[in-house]
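Peer 1: Here's a sequence, model it:
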Amino acid sequence: MPVVLSLNIASKTTEVDYAQKGATAIDKRPVDGPLEVRPPGPKKGAGSGIQGDVIADWNHHGGDYQAVYGYAREDLDFWQGELGVELHNGQFGENLTTQGIDHTHALIGERWRVGTALLEVSAARVPCRTFAGFLGQRGWVKRFTQVARPGAYFRVIEAGLIAPGDEITVVHRPEHDVTVEVFFRAITTEAELLPRLLAAGDSVPPEVVELVHKRTVIELDS
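Peer 2: Sure thing, here's the model as predicted:
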């Protein structure tokens, strides 16, 4: 049965020289919980959807469509073998480290009941130089992108409480075929896939919808 292995937050930012803002909160650490999960509001200033979780770069992280970040322990174990280093729960900056559920092939708009909260898959995580600097891995952004196990962002449909050990139940799967992997490849390496994302409707972040429309206009004008 799918479960939350750990609930991870950063209670403060850390000053570093590899982050665009000069500080990061990527180093999430497991906590006992339960913690409240709620919609934080629009991006750029809203912060995390997890009670007590800190965000350093509000321009690129947080907000309703990136309220919660989840990553599978199975994918962490894959990278642990690839990199030859131990990876603790939360080391990829995820709020939820899960076991027994696939993030990569989850559908945008898919809804998971986690604890008493209802979460909706809304986006894929896109790697950045802060992620690479934190892990200390050269060429990490390219490598992470090529493998395409990005983990999933969620928006909060119903606020609630989440704790380690909570069961995860998929309560809704939309009829389209836009998976987290398709979303990730469209945003990173296969721009021709971008129009497909619109099939996921309101579950797609507004800035991504805007990107699709801009690309369409450019193609029509070229």
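Peer 1: When you work out contacts or count neighbours from here on, use the C-alpha atoms and nothing else.
Peer 2: OK.
Peer 1: Let me see the contact set for Q20.
Peer 2: With contact taken as CA atoms under 8 Å, 6 or more residues apart in numbering, Q20 is in contact with T130.
Peer 1: Relative to P195, how far out is the residue nearest to the spatial centre of the chain?
Peer 2: Nearest to the mean C-alpha position of the chain, by CA atoms, centre = their mean, lies Y153 at 3.0 Å. For Y153, the distance to P195 equals 20 Å [CA to CA, to the nearest Å].
Peer 1: Repeat that for L5.
Peer 2: As judged by CA to CA, L5 and P195 stand 35 Å apart.
Peer 1: Pick out whichever of the two has more residues nearby.
Peer 2: Neighbour count, other CA atoms under 10 Å: between L5 and P195, L5 has more, with 20 against 15.
Peer 1: does the more buried one belong to a helix or a strand, and which?
Peer 2: When elements are assigned from DSSP states H and E, L5 belongs to strand 3-9.
Peer 1: which other helices and strands contact that strand?
Peer 2: strand 29-31, strand 96-99 (3 or more CA pairs under 8 Å, 6 or more residues apart in numbering; DSSP states H and E).
Peer 1: got the contact list for the nearest residue to G90 once chain neighbours are set aside?
Peer 2: What sits nearest to G90 in space, not counting adjacent residues and going by CA to CA, 6 or more residues apart in numbering, is K28, at 5.0 Å. The contact partners of K28, taken as CA under 8 Å, 6+ apart, are 8-10, 90-95.
Peer 1: Now flag whichever of those is closest to A67.
Peer 2: Distance to A67, by CA to CA, is smallest for N95 among the contacts of K28, at 9.5 Å.
Peer 1: The closest one: neighbour count?
Peer 2: As a burial measure, N95 scores 29 neighbours (other CA under 10 Å).
Peer 1: In terms of secondary structure, what does the longest helix seen in the chain contact?
Peer 2: Longest helix of the chain, by residue count under DSSP state H: helix 206-221. On a contact count with 3+ CA pairs under 8 Å, 6+ apart, helix 206-221 meets no helix or strand.
Peer 1: Can you measure across stretch 51-71, start residue to end residue?
Peer 2: Terminal residues of stretch 51-71 are spaced 18 Å apart (CA to CA).
Peer 1: Let's see the distance spanning stretch 135-143 from one end to the other.
Peer 2: By CA to CA, one end of stretch 135-143 lies 13 Å from the other end.
Peer 1: here's the other one to compare against:
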Amino acid sequence: MKVLTVNVGRAKTVEYTDTPDGTTGIDKQPAEGAVMVTDPGPKGRGGSGLAGDTICDLRHHGGTHQAVYAFAREDLDFWERELGHPIPNGAFGENLTTIGLDVNNAKIGERWRIGDSLVLEVTSGRIPCRTFGSWLGEKGWVRRFTRHAAPGAYLRVVEPGEIRAGDPVEIVHTPGHTVTVGLAFRAGTTERALLPEILAAGDALHPELLATARTYVEKYGA
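Peer 2: Next comes the predicted model:
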């Protein structure tokens, strides 16, 4: 299990995003050398956890519980076959392109040590947005990506540190529950009846999804 590339994006102006200044940082490119990763601060104010990576839409992206986004090379390869064209590392807007790591079956609250000092904790799956679909140029992309339910993982920074391409990934903590990234994603999107089940992940779950699950239980019961 390792990081193939560490990817960062610069703001660029496009026609298809609804940010106030019309910019997006979704086009991530592999970085050379080490990249520092720290907690960026609360959502709405903090952006990416990676130095040099730009988050343009702070309403929906970035912040403590979405500090880092990881996507597996194996899943990019799946979409290469499905879409019929090459998909380079970083093209899905991921900060970390991994290999050998089952990102979508990682448990919420699972912790990864990457390199010498960085420790990240899994919080949720990525919810696709209109900018993602427009960037790829695929009609109906948001629905198609959602149905596949292999969203990649958002992570928060537990211990800051530098990372670089080729760094090994070690799972240093696995929670006792069964709530995976994929399960939490389906609960929050296409299978709302699963929302009570994901409460087992507790406070490790992304706060917005946790609040949604609690509201569902209050209204409909467990």
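Peer 1: Burial-wise, tell me which of the helices and strands packed on strand 3-9 of the first structure comes out on top.
Peer 2: Here the criterion is mean neighbour count by mean count of other CA atoms under 10 Å, and of those the winner is strand 96-99, at a mean of 26.
Peer 1: For the helix or strand just after that one, give me the average deviation versus the second structure.
Peer 2: Note on strand 96-99 of the first structure: by DSSP H and E, the next helix or strand toward the C-terminus is strand 111-114. On superposition with the second structure, the mean distance recorded for strand 111-114 of the first structure (mean CA distance after the TM-score superposition for the first structure) is 0.5 Å.
Peer 1: For the first structure, which segments are assigned as strands?
Peer 2: All strands of the first structure, identified by DSSP state E, fall at 3-9, 14-15, 23-24, 29-31, 35-37, 68-72, 96-99, 111-114, 117-124, 152-158, 160-162, 168-172.
Peer 1: In JSON lines, list those along with distance to E207 of the first structure.
Peer 2: Listed next are those as JSON lines, based on distance: least, CA to CA, whole Å:
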{"stretch": "strand 3-9", "distance to E207 of the first structure": "25"}
{"stretch": "strand 14-15", "distance to E207 of the first structure": "28"}
{"stretch": "strand 23-24", "distance to E207 of the first structure": "23"}
{"stretch": "strand 29-31", "distance to E207 of the first structure": "29"}
{"stretch": "strand 35-37", "distance to E207 of the first structure": "23"}
{"stretch": "strand 68-72", "distance to E207 of the first structure": "17"}
{"stretch": "strand 96-99", "distance to E207 of the first structure": "24"}
{"stretch": "strand 111-114", "distance to E207 of the first structure": "21"}
{"stretch": "strand 117-124", "distance to E207 of the first structure": "11"}
{"stretch": "strand 152-158", "distance to E207 of the first structure": "14"}
{"stretch": "strand 160-162", "distance to E207 of the first structure": "26"}
{"stretch": "strand 168-172", "distance to E207 of the first structure": "24"}
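Peer 1: Can you check which of these gets nearest to V209 of the first structure?
Peer 2: Proximity to V209 of the first structure (CA to CA) singles out strand 117-124 among those, at 11.8 Å.
Peer 1: Report the angle between that closest one and strand 168-172.
Peer 2: Taking axes from the mean of the first three to the mean of the last three CA atoms, to 10 degrees, strand 117-124 of the first structure and strand 168-172 form an angle of 80 degrees between their directions.
Peer 1: quick one, what contacts L107 of the first structure?
Peer 2: 121, 173-174, 176-180 are the contacts of L107 of the first structure under CA under 8 Å, 6+ apart.
Peer 1: how about a cut-off of 6 Å?
Peer 2: Contacts here follow CA atoms under 6 Å, 6 or more residues apart in numbering; on that basis L107 of the first structure touches 178-179.
Peer 1: try the one 10 residues further on
Peer 2: Going by CA under 6 Å, 6+ apart, A117 of the first structure touches 158-161.
Peer 1: and with 10 Å instead?
Peer 2: 36-38, 156-162 (CA atoms under 10 Å, 6 or more residues apart in numbering).
Peer 1: P151 of the second structure too?
Peer 2: Per CA under 10 Å, 6+ apart, neighbours of P151 of the second structure: 69-72, 75, 103-104, 124-128, 145, 181-182, 185-186.
Peer 1: Spell out for me the PyMOL command that would select the buried members of the residues you listed.
Peer 2: Buried residues among those (16 or more other CA atoms under 10 Å), as a PyMOL selection:
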select buried, resi 69+70+71+72+75+103+104+124+125+126+127+128+181+182+185+186
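Peer 1: circling back to that earlier point, okay, the helices and strands packed on strand 3-9 of the first structure in TSV with distance to G49 of the first structure next?
Peer 2: What follows is these, written out as TSV (distance: least, CA to CA, whole Å):
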stretch	distance to G49 of the first structure
strand 29-31	15
strand 96-99	12
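Peer 1: Of these, which is nearest D17 of the first structure?
Peer 2: With CA to CA, the closest approach to D17 of the first structure among these belongs to strand 29-31: 21.0 Å.
Peer 1: After superposing, tell me the mean distance of that closest one to the second structure.
Peer 2: Mean for strand 29-31 of the first structure is 0.4 Å (mean CA distance after the TM-score superposition for the first structure).
Peer 1: Run a quick neighbour tally on E94 of the first structure.
Peer 2: Applying other CA under 10 Å, we find 27 residues neighbouring E94 of the first structure.
Peer 1: can you pull the buried residues of stretch 193-212 of the first structure?
Peer 2: In stretch 193-212 of the first structure, counting by 16+ other CA under 10 Å, buried: 193-194, 197-198, 200, 203-205, 208-209, 212.
Peer 1: okay, the angle between the strand holding L5 of the first structure and strand 68-72?
Peer 2: Using the same axes, to 10 degrees: strand 3-9 of the first structure against strand 68-72 is 130 degrees.
Peer 1: mean shift between strand 3-9 of the first structure and the second structure?
Peer 2: Aligned to the second structure and superposed, strand 3-9 of the first structure gives a mean residue distance of 0.4 Å (mean CA distance after the TM-score superposition for the first structure).
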